[in-house]
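K.L.:
Curious how this folds, go ahead:
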Amino acid sequence: MYTLGIDIGSTTSKCVILEDGKMIRAMSLVTAGTGTNGPAQAYEQVLQSAGLTQADLDYVVATGYGRKTYEAADAQMSELTCHAKGVYFQNPKCRTIIDIGGQDAKVIRLNENGGIADFVMNDKCAAGTGRFLDVMAGLLQMPVSDLQKYALAAKEPVRISSTCTVFAESEVISQLSQNVDMANLVAGICNSVASRTAALAKRAGIRETVCMSGGVAQNHGVLSALSRELDVPVVEVEYAQYMGALGAAIAAYEKVI
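P.N.:
Predicted coordinates:
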């Protein structure tokens, strides 16, 4: 039995095909989200990677910002539910999920069965999200993937105090004009994201094990800073960026068994 989950985000589209509800058969990611042809591309790519056709799929569930406009799905499901299912599938010991996406940040507290006990979200401000890191990387004229390398090499991280992306951008420009060490500046940017996310997490209540999902989980500068801010280890979930799509594929399997 093959089920497919598609997570249509603000900046990316991800697909996961699950075999018999137990094994990840294929995954795909396209850097184009809702309102683009990214979802269709991700769908075609994952089928090709799995060596399957649309007729082989038993059920499709869509999640993410663009889930309500994706007509190829059999059902839709909230991001919170799908991320909870995906992370719990990867790490059943997880009790707190920190997910930093392109446009929002979510903290989900799980019970012993992987159900949602509580959650909080920041979807009103770009600060503390992947978008914030994208803006800062653009300002520093480096790929966002390079932020981790610089952050982990810092000796004295700069403090970025502004809670608004626009004002934080001005702070970074000011620091650049003073020839501040790049590693220390990038570490300050990562610490800024971690500080905002940690405040969100404390509102939900922290229970170990704490897992991080979403694309920003791949930035170990942010992940390490979060561990320091929360004073507990924060671990990256395997295939962190695919947790919404994986959870949707699991939900699809549960629909047909």
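K.L.:
hey, let's count contacts and neighbours off CA atoms from now on
P.N.:
Will do.
K.L.:
Mind jotting down where the strands sit in the stretch 151-257 of the chain?
P.N.:
Secondary structure of the stretch 151-257 of the chain (DSSP state E, counting those that start in this stretch): strands located at 210-213, 234-236.
K.L.:
tell me how far the longest one is from the chain's mean position?
P.N.:
Taking the mean C-alpha point of strand 210-213 and that of its whole chain, the gap between them comes to 9 Å (Cα atoms, centre = their mean, to the nearest Å).
K.L.:
quick one: contacts of it?
P.N.:
Residues outside strand 210-213 that contact it (Cα atoms under 8 Å, 6 or more residues apart in numbering) are 87, 94-100, 223, 232-237, 240-241, 243.
K.L.:
what's the answer for the shortest one, then?
P.N.:
Contacts of strand 234-236 with the rest of the structure, by Cα under 8 Å, 6+ apart, involve 209-213, 217-218, 223-224, 226-227.
K.L.:
quick one: which two of those are the most distant?
P.N.:
Of all pairs drawn from these, the widest gap by Cα to Cα lies between Thr209 and Gln218 and measures 18.0 Å.
K.L.:
please give me the structure for this one as well, since I'd like to look at both together:
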Amino acid sequence: LAITGGITDIVALDEAVKNAGGVISVNDTCLGARPFSERTQEKPDPFQAVAERLLKWRSPCARFSEGEFRSNGEVDATVFVAPKFCDFYDFVRPKDGKSVYRIELDYPINSQGQLSTRIGALMEKNSVRSVSPSKEGIKMLFAGVDSGSTTTNAVLIDREGRIIFSKTLKTGVRASNTAEALIAEMTEVASKEGKRIGKCVSTGYGRLLVSSASDRITEISCHARGVFELFPEARGIIDVGGQDSKVIRLSPDGNVDDFAMNDKCAAGTGRFLEVTAAALELEIDEMALMARKRNKDISISSVCTVFAESEVVSLIGMGERIENISSGLFRAIAKRVGAMYSRLGSPVPLVFTGGVARNSGVVDALKELFGTEIIVPEAPEIVGAFGAALIARDSVVED
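P.N.:
Next comes the predicted model:
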């Protein structure tokens, strides 16, 4: 990877790239080792010579350049980094002809999980996915484990892709223990079938913690694989989980064309629903039923979960109907996701995955906002684990 753009915590970024199995071969950030194109010329005044070299022959910081990015030609993709909400850095984009992906970073970088997911998905998108092929017999089953922030999902499939077993557990404070318990249960199921697990692929924020997994793939690639298997006609995916939301655009052959994620914020996620439902003293499913009885539209302006909770409390104090508030909250989520969806070109047909897809209030709000039908799988929460199991199967060569 080549890294360019504004000032960034290169140590944290380098760690994320390393965890995803990549290498930063060019660092063109403002604090990075930007390359020189010429040697320092010999002159009577050495200070003058060094100053000319710095000003004339060093690749400029992206903050001061006009978008020209010079690399050594040995990169698979370029990551353009911009500080969050800082337009001063954001007016420059690299023009080196390579695949370019833009990310925004806050300071300090304290969300390594999300950053690693972005970098890993970028590498997988550019066909540098690290999945080791193996050769196994035909009496194999294949496992996928999606270790998320709220729940952990497990799926076991056979060679034909049929689901033999699936289960969802609360992740809890020991994500690795929850994942390993599910793998142990799948191993027992495989044994009763007279087979064994040939390969296990983990995904989700806790994917690196699943020690029994053979490979670790981002949830973006796994949701894409699972959706394409179930709905080959799909071109767009919305995945809303407990702590983040993603929108993915698929190519006709099922590969990830592009994707967008929310930035370290629970707005538009399952956590947002939990917090606001508690403020209304309702179960989330009750909110969905009440939202259908609204008699006017209320706008929840706060995109922050904490501020939205305060806004809900204020609306209750003003005597606003719970039905209208519930509807406003669902539409707030839809708008948050809709911004990312529009940015990717509003691809259709559209599939909604993740546990929040079971909530009819969110589905109705998205349909109303997008003006299109939305496909919801029978078990939307296991699509990522299903995709991970399919990737495990696809990488095994039969004897």
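K.L.:
Between Thr209 and Gln218 of the first structure, which is the more surrounded one?
P.N.:
Set side by side, Thr209 of the first structure and Gln218 show more neighbours around Gln218, with 19 against 16, by other Cα atoms under 10 Å.
K.L.:
Map Tyr65 of the first structure onto the second structure.
P.N.:
When the second structure is aligned by TM-score structural alignment, Tyr65 of the first structure is paired with Tyr205.
K.L.:
which element is Glu124 of the second structure on?
P.N.:
helix 112-125 (DSSP states H and E).
K.L.:
so that helix corresponds to what in the first structure?
P.N.:
The aligned range for helix 112-125 of the second structure in the first structure is empty, by TM-score structural alignment.
K.L.:
With respect to burial, which of the strands of the stretch 151-257 of the first structure scores highest?
P.N.:
The highest mean neighbour count among those, using mean count of other Cα atoms under 10 Å, belongs to strand 210-213: a mean of 25.
K.L.:
ok, and what's touching stretch 37-44 of the first structure?
P.N.:
With contact meaning Cα under 8 Å, 6+ apart, stretch 37-44 of the first structure is reached by 6, 8, 12-15, 28-33.
K.L.:
What is the equivalent residue in the first structure for Thr4 of the second structure?
P.N.:
By TM-score structural alignment, Thr4 of the second structure lines up with nothing at all.
K.L.:
pretty sure Ser149 of the second structure contacts Arg207?
P.N.:
No: contact criterion Cα atoms under 8 Å: Ser149 of the second structure and Arg207 do not qualify, at 10.7 Å.
K.L.:
So for these two, which sits in the more crowded spot?
P.N.:
Arg207 (25 against 18).
K.L.:
Could you report the distance from Asp7 of the first structure to Ala245 of the first structure?
P.N.:
Note on Asp7 of the first structure: its distance to Ala245 of the first structure, by Cα to Cα, to the nearest Å, is 5 Å.
K.L.:
Common neighbours of these two, please.
P.N.:
By Cα under 8 Å, 6+ apart, Asp7 of the first structure and Ala245 have these common neighbours: 14-15, 62-63.
K.L.:
who wins for neighbours among those residues?
P.N.:
Compared across these, Ala62 has the highest neighbour count, 33 neighbours, by other Cα under 10 Å.
K.L.:
who's in contact with it?
P.N.:
Ala62 of the first structure neighbours (Cα under 8 Å, 6+ apart): 5-8, 68, 70, 73-77, 245, 248.
K.L.:
returning to that earlier point: how many neighbouring residues does the match of Tyr65 of the first structure have?
P.N.:
Tyr205 of the second structure, neighbours per other Cα under 10 Å, totals 19.
K.L.:
By how much does the longest helix along the first structure deviate from the second structure on average?
P.N.:
Secondary structure of the first structure per DSSP state H: the longest helix is helix 182-204. For helix 182-204 of the first structure, the mean distance to aligned residues of the second structure following superposition is 0.8 Å (mean Cα distance after the TM-score superposition for the first structure).
K.L.:
which one of the contacts of strand 234-236 of the first structure is nearest Gly130 of the first structure?
P.N.:
Once Cα to Cα is applied, the member of these that ends up nearest Gly130 of the first structure is Ala217, at 9.9 Å.
K.L.:
Now do the same for that closest one: its match in the second structure.
P.N.:
Using TM-score structural alignment, Ala217 of the first structure sits opposite Ala357 in the second structure.
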